[in-house]
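[1] Predicted coordinates and the sequence they were generated for:
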Amino acid sequence: MTSIDLNADLGEGFGRWTLTDDERLLSVVTSANVACGFHAGDAVTMQRVCELAAGRGVRVGAQVSYRDLAGFGRRAMDVPPAELAAEVAYQIGALEVFARAAGTRVSYVKPHGALYNRVVHDQEQAEAVVAGVRLAGAALPVLGLPGSRLLERAAEAGLPAVTEAFADRAYTDGGTLVPRGRDGAVVTDAEAVVERSLGLAHTGQVVSHTGAPVAVRARSLCLHGDTPGAVELARRVRERLTASGVRVEAFA
């Protein structure tokens, strides 16, 4: 039987402002990418999501990013490698405090937004992220795009490299994500997202924005929590995966 992890970006609120329906999404996903305060999230939000995740048996992951609250971590930034490594470790450490207090732990690390896309090709920034994970003191799995510099550097450093796919994002012919600023970068048709999820789980393929088949073999499938109808869409995806013989379970 094929198995796959379902992950979602959670805890992306700040103060009185909320974005994702964390409680309901945690009843569907198996891994939670928790914002650690740099692109979104704050201490209270991190604590609450960790408690909810622990109560549901959902794995907690540190979603690390550039320090960019105003731009939601989606603006390109040039951060010196040593500084980026320290900031990655800082974010992991902050989340670990709340995870342990909730009776769980940080089980993996995933970059967010501009940092996620940067470390696909930028070796220096990828090495800095890996250095930050190691600085945090644990051999945590790193979640990223197949073929990325990040996963290559993680594997070289002895960290488990976990491949990820996106059912609701458009792909280029080269297997990278179409930038969000372009038309069609986000797949909004619910049935299309479901069908893409099934294809990724069963065949390891997705259709690119030009209509070409692209190999994307992934252990984890990301469903964005900030899209309209995210909870119901996530439920549909999980139900259809299970009905097709796919075992939905956390990778970590």
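    Noted; the coordinates are in hand.

[2] Every contact and neighbour count from this point should use C-alpha atoms.
    Fine.

[3] which ones are touching Arg217?
    With contact taken as Cα atoms under 8 Å, 6 or more residues apart in numbering, Arg217 is in contact with Pro146, Thr163, Glu164, Ala165, Leu200, Gly204, Gln205.

[4] List just the nearest of those to Val237.
    Using Cα to Cα, Leu200 comes nearest to Val237 of those, at 11.7 Å.

[5] got a list of what the closest one touches?
    Taking Cα under 8 Å, 6+ apart as the test, what Leu200 contacts is Ala165, Ala167, Val206, Val216, Arg217, Ala218.

[6] that older thread, in strands, which of the contacts of Arg217 fall?
    Thr163, Glu164, Ala165, Gln205 (DSSP state E).

[7] ranges for the helices of the stretch 151-252 of the chain?
    190-203, 230-243 (DSSP state H, counting those that start in this stretch).

[8] Of all those, which one is nearest Val106?
    Once the helices of the stretch 151-252 of the chain are compared by Cα to Cα, helix 230-243 is nearest, at 22.7 Å.

[9] Now do the closest one against helix 190-203: the angle between them, please.
    For helix 230-243 against helix 190-203, the angle by axes from the mean of the first three to the mean of the last three Cα atoms, to 10 degrees is 40 degrees.

[10] also this one, for the comparison:
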Amino acid sequence: MSSTARSAAVDLNADLGEGMGDDAAMVQLVSSANVACGFHAGTPALLRRTCEQAVAAQVRIGAQVSYPDRDGFGRRFMEIETDDLIADVLFQIGALTAIARSVGGTVDYVKPHGALYNAIVSHHEQAGAVVTAVGESGLALMGLPGAVALDLARAQGIPVLTEAFADRAYTPEGTLVPRSREGAVLTDSATVAGRVVDLVVSGELTAIDGSTIAVQADSICLHGDTPGAVDHARAVRTALAAAGIRVQHR
């Protein structure tokens, strides 16, 4: 075991409150919870219960904001006017903040979901809208390394959290392979766990074409709705522990 691994720590996050996975199990295995805000999934009662579980587990809460797209689970790109998108994001943050506060918690960061997450990697207008809303909320922004939104946030003094994905394939350019493409979602727990350890130790991942790419990540996502999500998370925790890597948010 390397000295780097012994001293390393990593934040594990999961998308929760969507009504699709075993949130009660996942919240025991991660250090940050991206809680849905109702626009792509979740009901107020479910979100409150999820926040309550996160508080009990001492897990950090983030607002998982989305396009208003419940029918498409927030995975369809939408053309939205800048002022409307700012208001949509602020509305979601405000709602989840109130819900978290009701159970003794706080919302500490914002992570866009699905198509919005991918859009603000390169869509300047929507990235600007999201950053404006996050800045007005006083929270940190979590996103993909190299995203336009993160560059804008840094320029405005907004705290940034970079993220990698344990169970998603990457292009050679460092972006996520579209879910419509075969092999975009990884389903083998051992493979997922091995990728996480490699990423923490080396800062690198293998892209879908076999090339090696550098990925700087403050947090690693384990999707709560991926088939076998809890098994993946348990395998990741076991592999990290074996490598001497702590799980904690920064």
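    Everything's here; your move. Because the structure is a prediction, the values reported are computed rather than measured.

[11] that older thread, JSON lines please, covering the contacts of Arg217 of the first structure and showing distance to Gly225 of the first structure.
    Output for the contacts of Arg217 of the first structure, formatted as JSON lines (distance: Cα to Cα, whole Å):
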{"residue": "Pro146", "distance to Gly225 of the first structure": "22"}
{"residue": "Thr163", "distance to Gly225 of the first structure": "19"}
{"residue": "Glu164", "distance to Gly225 of the first structure": "16"}
{"residue": "Ala165", "distance to Gly225 of the first structure": "15"}
{"residue": "Leu200", "distance to Gly225 of the first structure": "19"}
{"residue": "Gly204", "distance to Gly225 of the first structure": "23"}
{"residue": "Gln205", "distance to Gly225 of the first structure": "23"}
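
[12] Show the buried residues in these.
    Buried positions within the contacts of Arg217 of the first structure, assessed by neighbour count (16 or more other Cα atoms under 10 Å), are Pro146, Thr163, Glu164, Ala165, Leu200, Gly204, Gln205.

[13] show me the residues around the nearest residue to the fourth one once chain neighbours are set aside that make contact.
    It refers to Ala165 of the first structure. Sequence neighbours aside, Leu221 is the residue nearest to Ala165 of the first structure in space, at 5.0 Å (criterion: Cα to Cα, 6 or more residues apart in numbering). Shown in contact with Leu221 of the first structure (Cα under 8 Å, 6+ apart): Ile4, Asp5, Leu6, Asn7, Glu164, Ala165, Phe166, Ala167, Ser197.

[14] Mind doing that once more with 10 Å?
    Contacts for Leu221 of the first structure (Cα atoms under 10 Å, 6 or more residues apart in numbering) come out as 4-8, 29, 31, 163-168, 197, 200-201.

[15] From those, pick the one nearest Arg235 of the first structure.
    The closest of these, once distances to Arg235 of the first structure are taken by Cα to Cα, is Val29, at 8.7 Å.

[16] So Glu51 of the first structure is in contact with Arg59, correct?
    No. The pair Glu51 of the first structure / Arg59 is not scored as a contact, 11.1 Å apart, by Cα atoms under 10 Å.

[17] Now the element after the longest strand seen in the first structure, going C-ward?
    Ranked by number of residues, the top strand in the first structure under DSSP E is strand 3-10. The helix or strand immediately downstream of strand 3-10 of the first structure is helix 22-25, counting by DSSP states H and E.

[18] with the contacts of Leu221 of the first structure in mind, which one is nearest to Asp42 of the first structure?
    Using Cα to Cα, the contacts of Leu221 of the first structure come closest to Asp42 of the first structure at Ala8, 17.6 Å.

[19] And the closest one, what's its match in the second structure?
    Applying TM-score structural alignment, one finds that Ala8 of the first structure aligns to Ala14 in the second structure.

[20] Now the helix ranked longest in the first structure on the second structure. Mean distance?
    Ranked by residue count under DSSP state H, the longest helix found in the first structure is helix 81-101. Comparison of helix 81-101 of the first structure with the second structure after fitting gives an average deviation of 0.5 Å (mean Cα distance after the TM-score superposition for the first structure).

[21] Who are the packing partners of that helix?
    Counting contacts by 3 or more Cα pairs under 10 Å, 6 or more residues apart in numbering; DSSP states H and E, helix 81-101 of the first structure is packed against strand 31-35, helix 43-56, strand 59-64, strand 106-111, helix 123-135.

[22] distance of Tyr170 of the second structure from Val89 of the second structure?
    Using Cα to Cα, to the nearest Å, we find Tyr170 of the second structure at a distance of 27 Å from Val89 of the second structure.

[23] same thing with Val65 of the second structure?
    Using Cα to Cα, which is the criterion applied here, Val65 of the second structure is 6 Å from Val89 of the second structure.

[24] anything in contact with each of those two?
    By Cα under 10 Å, 6+ apart, the residues touching both Val65 of the second structure and Val89 are Cys37, Phe39, Val110, Pro112, Val130.

[25] between those residues, which is closest to Glu79 of the second structure?
    Using Cα to Cα, these come closest to Glu79 of the second structure at Val130, 13.6 Å.

[26] circling back to that earlier point, which of the contacts of Leu200 of the first structure are retained in the second structure?
    Retained in the second structure by both residues aligned by TM-score structural alignment, their matches' Cα atoms under 8 Å are the following of the contacts of Leu200 of the first structure: Val206, Val216.

[27] which of the contacts of Leu200 of the first structure lies closest to Leu151 of the first structure?
    Ala218 (12.2 Å).

[28] if we can go back for a sec, now the contacts of Leu200 of the first structure in TSV, with distance to Asp226 of the first structure?
    Converted to TSV, these look like this (distance: Cα to Cα, whole Å):
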residue	distance to Asp226 of the first structure
Ala165	17
Ala167	14
Val206	22
Val216	23
Arg217	24
Ala218	22
